[in-house]
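Q: Quick one, structure for this:
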Amino acid sequence: MRMLRAVLLLSTVALAVPAVIAGTRVTLVHEARLKLSPAARQVLVRRDLASILTGPASTTGIATKPYPSLERELCRRDVIEVSYAQIGSGKNLRYEPEGVKPVEVQYRYLDLPGSHSLADRRKACASLGGTESAWVSSREGDHYVSFALSRLAQALVDVQAGAGVTLHCEDKELDCAAAFRTAARKVSSASRCAGTAPECYQYFMGDWNVTIVVEYPGNTRQTTIKLAPADIVVT
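A: Predicted structure coming up:
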């Protein structure tokens, strides 16, 4: 609870955001709160934050409840990590919260059949609230993450069908298709490839770094999947 209180206190800096940024008028949410005292506004914003900070917690961070992203195929949650100052030394050493690190955004790909409403998506996302695994971290934003995860889902279909896909593994004796199917269950991050290739995405999947490139020669989709062992980090 101490950690949560620290997050709620630190988050009140949002109240200092001006109404006009770079010449663009910002529409205020709860504009009526401007008529309240600073103390009253702080109570309301703390209450709002407490209502969404209901996801899994680590020793120093906590996730919001999942909610629909800007893209129809995605749920997302935001992970807030508290930064701490080291105070004192030796037996008197302690750590006190002093800030919030950049928010980490995590995604889950929705596989809802047919058309679905915002209410359907909100319900589907809410059902993921207690899960800690299978969330994909990315700094790319909702739009590109939607492409990355939809391309991954399509690649799994193509590999299963054995059509329109080429797989490359550094280990020539490895069953590359089986390795990819297994790895895809452990995807934890997604990003666009560096460079100019418009349909190239990179993923971290357990023990593998995976690159998926989608091209359309002759208006036919051709997917190339490359698996390389992930770098071992010694801590």
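
Q: C-alpha from now on. contacts and neighbour counts both.
A: Noted.

Q: residues contacting residue 209?
A: 202, 203, 227, 228, 229, 230 (CA atoms under 8 Å, 6 or more residues apart in numbering).

Q: So the fifth one sits against residue 205, correct?
A: What it means is residue 229. No - using CA atoms under 8 Å, residue 229 is not in contact with residue 205; the gap is 9.7 Å.

Q: Please give the structure of this sequence too, so both can be compared:
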Amino acid sequence: MATVILVRHARSTANTAGVLAGRTPGVELDATGREQAERNGARLRAVPLVGVLSSPLDRCRQTAQAIVDHQDSGLTVRVEEELTECDYGRWQGRALTDLAREELWSVVQRQPSAAVFPGGESLPAMAARAVSAVRRVDAAVEAEHGPGAVWAAVTHGDLVKAILADALGLHLDLFQRLHVHPASASIVRYTPTQPHVVAMNTDAGDLSWLRARANEPPVGGGAGPAAPAPAS
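A: Next up, the predicted model:
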């Protein structure tokens, strides 16, 4: 089984402005976001990735580029359209404080499975395409590179949460209980029997243990990865 590292894009100018960017072109990382992306890229350098896929939007591509810049294999960022942000329709570009007064806001927070953005996409449709894309690419990665392969998918917060909810077996109505910070990394392995969520919403810690072949954990959880070597 291959392993996917799900990375939310680092902090963007829209995040700091409190605006729902959606698919608005030209939304890039701010200064803090560029630092976050660099730290994430340095952290993932410990893992020899076989591929880095990204949403087509600038903030994700910038975050993904920081990952490949730290890899030694000459990887390039590959754009995956199905990893793009939710189509928020007429909500796109509006301030979050204004949107919070809309009746639909409580539906998005409490019953996402019923949320359809005006002139845009539904949250179930977003979740379905994100999960389908990750599972499809993961199967292709394993077929090409073997069961120990590790790849990264750089996308948006709601998509990462939807993919994690699916892997955890959670109904979409519970996905808002998950938190995914900018530039965080979550790790999922898809096995022939079920997905395994290895980590969620991490922004620090050694990842070199992912170099080892990702075998399905035994009953009881196994012994876990060896402790990292102490810093010299």
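
Q: Quick TM-score on the pair, please.
A: In this superposition the chains share a TM-score of 0.26, using TM-score structural alignment, normalised by the length of the second structure; 109 aligned residues with a CA RMSD of 6.4 Å.

Q: Neighbour count for residue 229 and residue 205 of the first structure, which is higher?
A: Looking at residue 229 of the first structure and residue 205 with other CA atoms under 10 Å, you find the greater number of neighbours at residue 205, namely 22 against 15.

Q: Excluding sequence neighbours, find me the nearest residue to the more buried one.
A: residue 187 (4.1 Å; CA to CA, 6 or more residues apart in numbering).

Q: Quick one: neighbours of the one you found, just the number.
A: 23.

Q: Same question for residue 24 of the first structure.
A: 8.

Q: ok, it - contacts?
A: Taking CA under 8 Å, 6+ apart as the definition, residue 24 of the first structure has no contacts.

Q: Next up, the contacts around residue 61 of the first structure.
A: 3, 79, 80, 81, 82.

Q: measure the third one to residue 108 of the first structure for me?
A: In this case it means residue 80 of the first structure. Relative to residue 108 of the first structure, residue 80 of the first structure is positioned 18 Å away (CA to CA, to the nearest Å).

Q: for the second one, same thing?
A: For residue 79 of the first structure, the distance to residue 108 of the first structure under the criterion CA to CA works out to 14 Å.

Q: returning to that earlier point: please identify which pair of the contacts of residue 209 of the first structure lies farthest apart.
A: Spanning the widest gap among these are 202 and 229, at 13.0 Å by CA to CA.

Q: and the longest strand along the second structure, which residues are buried?
A: Determined from DSSP state E, the single longest strand within the second structure is strand 195-202. Buried residues in strand 195-202 of the second structure, counted by 16 or more other CA atoms under 10 Å: 195, 196, 197, 200, 201.

Q: Excluding covalently adjacent residues, which one is nearest to the fourth one?
A: Same thing as residue 200 of the second structure. The shortest distance from residue 200 of the second structure to any non-neighbouring residue, by CA to CA, 6+ apart, is to residue 186 (4.2 Å).
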